[in-house]
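*Asks:* Would you be able to build a 3D model of this:
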Amino acid sequence: MYTMQFWKALAVKAQLALRLLALLAIGFVPVLAVPSAQAANPGQCLLKSSKPLLISSSASLGGVVIDDQCEKVYISNSSANTVDIYSVTNGTKIASVGVGARPSGLDLSADGTKLFVANTGAQSVSVVDVATNTETHRYVFASNFINDTPYSIAAARNGLVFFTTTFSGSGFGGRMMQLDPASGAITQRTDFWFGGTNTEITRIASNADHSLLAVVAGDISSGPVFKYASSTNTFTNEKDLNAFVSSVALDTAGDIVLVDSGTYVLDGNLSQIGIVTGGSYGVAVDPAGNLGYAVSSASQVNVLDLKTVTQTGTLAIGDTVASANYYGFGTGVGQMTISRDGGLLAIITDHGLSLVPTGVVHVVPFATFSARVNLDIREGTSASSSSDEFAAEGHFTLGAGRNGIDLVANPLNFQIGSFNISIPPGSFSGDRESLRYDGKIADYDVRAQIKPSAHGGYQFTLRVKGVNLAGSVLPLTATLAIGDDVGTIALPTGNARFVDTVATSKKDD
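*Replies:* The predicted structure follows:
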């Protein structure tokens, strides 16, 4: 039987959907257009708890990836020949998509619309449409003389997809293969390593924006590492660590490459910066490149400061990884991925999949932010009264690489001094010219407007009545945040005045 909480949640979702449909009907959605080769701004990972969330499964799981908006986690289920999709928020299963035999590695396309799956039980790669949760293509290729099959896969920003193959045995015999989804052609990249060959446990991983890929060849004592640049469509020469390696990850800029077991910290040229002992299995790098994460045999995640090359703490996994092995043979246990905002790890464990919050929250500062604020403090206002009001207006432009704001999915927060107001996601309505909100939040009367500026960026106005500003003194600080796009500005004495005066300040980051 459905609970009252379920029906309330369903009603809220229906209201948001109707509001979005209304916006679509008039030809306006509060999100700027996004280039086809790039996903929208990464969403923030909002879990209900700061503790690990274990999604129980008795299946054999191979690979895992989190979508760019941090709403879904995709995991390959080789026991059922499916890709299983779960909600990041509560761990409930959303769908299971049938793919090829024994799926293992998987990766999202650069624009986030497709999921590529390496089917280790066949000579095929599946493509899943993430909007419909259906397999739309299955590309088949001819195996080599030892019947090699796909193993690890990564999608590049230039549209090409790369996958390594594996086989029953050890040594060389696998291949570095390239899939061009535009034509369906699958070819061997003979410019990689020794004529396009690799070991049977060779992993490949993409960075956050898919502009770079990193490769490690396992089960070989030389421990070779490689990089691939989407912009030039080229692989680097090998960099040997002279150790057995099994996992690799890199930051968005490609300045940091992390390799396990080790854990080895390399720079953008694959030169060794240092080693942090204790890592054993999967690795991940915070997109900003400051923090690294390594799954250890102690069934925990080691937190690494990549600037000082030291371990600074641990994160509980919420399960064990006892069945993992150093070389990655036959199991995905111990493998890990990180969300694009750096706030969540997804780790394959002995009993399923664990979602582990990192506690890291990234914000992207506005490139420019200006604000004007009027504060009307009523005469005789006391600490217990709420008869004051303020009005704010200003302009901002987004930081480099940002692709628009989304007021359907993200809240708008404004703070002046110690007072903060938050307008929930989906609350704004409007047309091509502007988005508006006029309503009541808690006990406050709130009126807000945001619209594109003729000179680029956005203009905003906000008026809030029924607040208590008693005790406010200059200087004051104003902060505007939409999702993880944030601007903060100081309103010092002489620029911020009470009652009928206006304060002006401007900051260019």
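*Asks:* C-alpha from now on. contacts and neighbour counts both.
*Replies:* Fine.
*Asks:* For Leu53, see how far away Ala182 is.
*Replies:* Distance, Ala182 to Leu53, using C-alpha to C-alpha, to the nearest Å: 38 Å.
*Asks:* what do you get for Gln15?
*Replies:* Using C-alpha to C-alpha, Gln15 is found at 29 Å from Leu53.
*Asks:* Ala182 and Leu53: which is more packed in?
*Replies:* Leu53 (22 against 8; other C-alpha atoms under 10 Å).
*Asks:* Skipping adjacent residues, who's closest to the more buried one in space?
*Replies:* Leu355 (5.0 Å; C-alpha to C-alpha, 6 or more residues apart in numbering).
*Asks:* swap in Ser297?
*Replies:* Using C-alpha to C-alpha, 6+ apart, the nearest residue to Ser297 is Ser280, at 6.0 Å.
*Asks:* Is that neighbour located within a helix, as I assumed?
*Replies:* No: under DSSP: H, G, I helix; E, B strand; the rest coil, Ser280 falls outside any helix and is assigned coil.
*Asks:* The structure of the following sequence is requested for comparison with the preceding one:
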Amino acid sequence: MPHSAPSRSRRLSGRGVVHFGAALAVTASILIAASPAVAAAAPIQVGTVSGYSGTGPFDLVISADGTRMYVSNDGDQSISVIDTASNAEIAHYPVSGSGMRRIAIHPTGGTLYVPAANSDSVIVMGARTGVERQVIGFTGRRPSAAAFVPGMSKAYVTNGYTLGSGTSTVSIVYTAGDIESGIVAGYTGVAPQAIVVSPDATRAYTANSISDTVSIIDTTTDTEVGSIALPVGSSPNSLAVSPDGSLLFVSENGSSGVAVIDLTTLTLLGDVAGYSGLAPYGLAFSPDGASVYVANLGSDSVSIIDVATRTETGTVTSYAGTLPTDVAFSNDGSTVYVSSVGSNNIAILSTGIAGSGSGSPSTAGNGETSAAAAPSPQLAATGPVGIDLLAAGAAAALALGAAVIMASRRRGATR
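*Replies:* Modelled structure (predicted):
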């Protein structure tokens, strides 16, 4: 399962390590790498989000009612608001903090929490207005991700460490006044990069990139009640919980695999079979729980996993995107959005499922009536301007024809 790592490395905005190495062979057309049995059902690109004005799209979250998608733009430190009916950007909000990556939307759809790692703050933003304030009394440092706990008037924020402490923490924020009330007790994870809450809101799970673990938090007591060890060097960085709450899929950026955890028995079932993506990043369950889609930062692809067999059944590369970081499903499962920092766009893929306009949001780590016309599949000619995140990766793609980017295990604390 592990792939050998190329030599040259570059820091990923102060947290991850990205490696550039051997080029992929580039043909005149980019193919869908899937078995004949599933090739016909593989998603195809039907467009890109029109009017997108951000730089370096990184994280995607969709509102509970499915009408809006919010994009964190790492390059220009902003939030783009996408109308999912028209697949067009309808608003663009600047963010006062920096080092913004993963964001969270309140279940009511009215508020975004935006952790700003470089500013050591959590910005509270009006989802419909872009008006900002900050979490009061926030003591976390290098905040990386946030998740709301439905029905409990609180949210969790993962931190590289906390003021007065040299260890990683998870802050507890009461959303009624956006005030930090403390930290999760007994937390053992090191360098948490992502957090998700179970569908029944009784547990939260964090992906800890340096300790190679997944921490389990009891949301009633705000206490870590266990952890699950992943293979050394896996460097987990994203998680997705199944709609029924029985399984957790974890992207292993360091070892280029996807781990599967049984949440009933709290055991590691192993890695997804036949996984071919490199440096997997964001991932999401389809609303029906039958599939998981994964953005592969290092192979410019999206892997499709069959949940029942825990096997990769296809790999989509025929879309106009490079260096993909995240995926998100529409509520009815008919559409998958893919953010790509290398090509600076958001691709729209059709899954082949007839849209019903209903359903629940996909579970991840969320106007006009037609989408932008789909360009011919091709590698991006240029990367986003002024983005430290992966500018060198885009340059390497130009020079070599394609970039094979491998993420290595982090070596030391985040700060």
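*Asks:* where does the TM-score land?
*Replies:* Once superposed, chain against chain, the TM-score is 0.63 (TM-score structural alignment, normalised by the length of the second structure); 298 aligned residues with a C-alpha RMSD of 3.3 Å.
*Asks:* re the thing from before, can you get me a residue count around the residue nearest to Leu53 of the first structure?
*Replies:* 26.
*Asks:* Helix, strand or coil: sort out it for me.
*Replies:* Secondary structure, three-state DSSP: Leu355 of the first structure is strand.
*Asks:* Surely it is in contact with Ser50?
*Replies:* No: using C-alpha atoms under 8 Å, Leu355 of the first structure makes no contact with Ser50, being 10.1 Å away.
*Asks:* quick revisit: list the residues that contact the residue nearest to Ser297 of the first structure.
*Replies:* Residues in contact with Ser280 of the first structure (C-alpha atoms under 8 Å, 6 or more residues apart in numbering) are 260-263, 294-297, 326.
*Asks:* ok, it to Phe141 of the first structure distance?
*Replies:* 33 Å.
*Asks:* Same question for Asp67 of the first structure.
*Replies:* Asp67 of the first structure is 28 Å from Phe141 of the first structure, where distance means C-alpha to C-alpha.
*Asks:* Find the nearest non-adjacent residue to His33 of the second structure, please.
*Replies:* If you look again at residue 33 of the second structure, you'll see it is Ala, not His. Thr315 (5.1 Å).
*Asks:* Which stretches in the second structure count as helices?
*Replies:* Ranges of helices within the second structure are 36-39, 391-400, based on DSSP state H.
*Asks:* Out of the ones you listed, which is closest to Leu266 of the second structure?
*Replies:* Nearest to Leu266 of the second structure among these is helix 36-39 (31.3 Å), distances taken as C-alpha to C-alpha.
*Asks:* Closest to the centroid, which residue in the second structure?
*Replies:* Centroid-nearest residue in the second structure: Gly282, 3.2 Å away (criterion: C-alpha atoms, centre = their mean).
*Asks:* doesn't Ser238 make contact with that residue?
*Replies:* Yes: if you go by C-alpha under 8 Å, Gly282 of the second structure and Ser238 touch, sitting 5.7 Å apart.
*Asks:* where does the alignment partner in the first structure of the residue nearest to the centre of the second structure sit relative to Ile347 of the first structure, distance-wise?
*Replies:* Gly282 of the second structure maps onto Gly282 in the first structure, with residues paired by TM-score structural alignment. Note on Gly282 of the first structure: its distance to Ile347 of the first structure, by C-alpha to C-alpha, is 8 Å.
*Asks:* what residues do those two have in common as contacts?
*Replies:* Contacts common to Gly282 of the first structure and Ile347, judged by C-alpha under 8 Å, 6+ apart, are 334-336.
*Asks:* which of those residues has the most neighbours?
*Replies:* Gly334 leads these on contacts (other C-alpha under 10 Å) with 32 neighbours.
*Asks:* what's the counterpart of that residue in the second structure?
*Replies:* Gly334 of the first structure maps onto Thr325 in the second structure, by TM-score structural alignment.
*Asks:* same deal with Thr82 of the first structure?
*Replies:* Looks like Thr82 of the first structure aligns to Ser78 there (TM-score structural alignment).
*Asks:* Then Leu160 of the first structure?
*Replies:* Counting by TM-score structural alignment, Leu160 of the first structure corresponds to Lys154 in the second structure.
*Asks:* quick one: the closest residue to that match other than its chain neighbours and Met406 of the second structure, what's the gap?
*Replies:* Leaving aside its sequence neighbours, Lys154 of the second structure sits nearest to Tyr174 (C-alpha to C-alpha, 6+ apart; 4.3 Å). Separation of Tyr174 of the second structure from Met406 of the second structure (C-alpha to C-alpha) stands at 38 Å.
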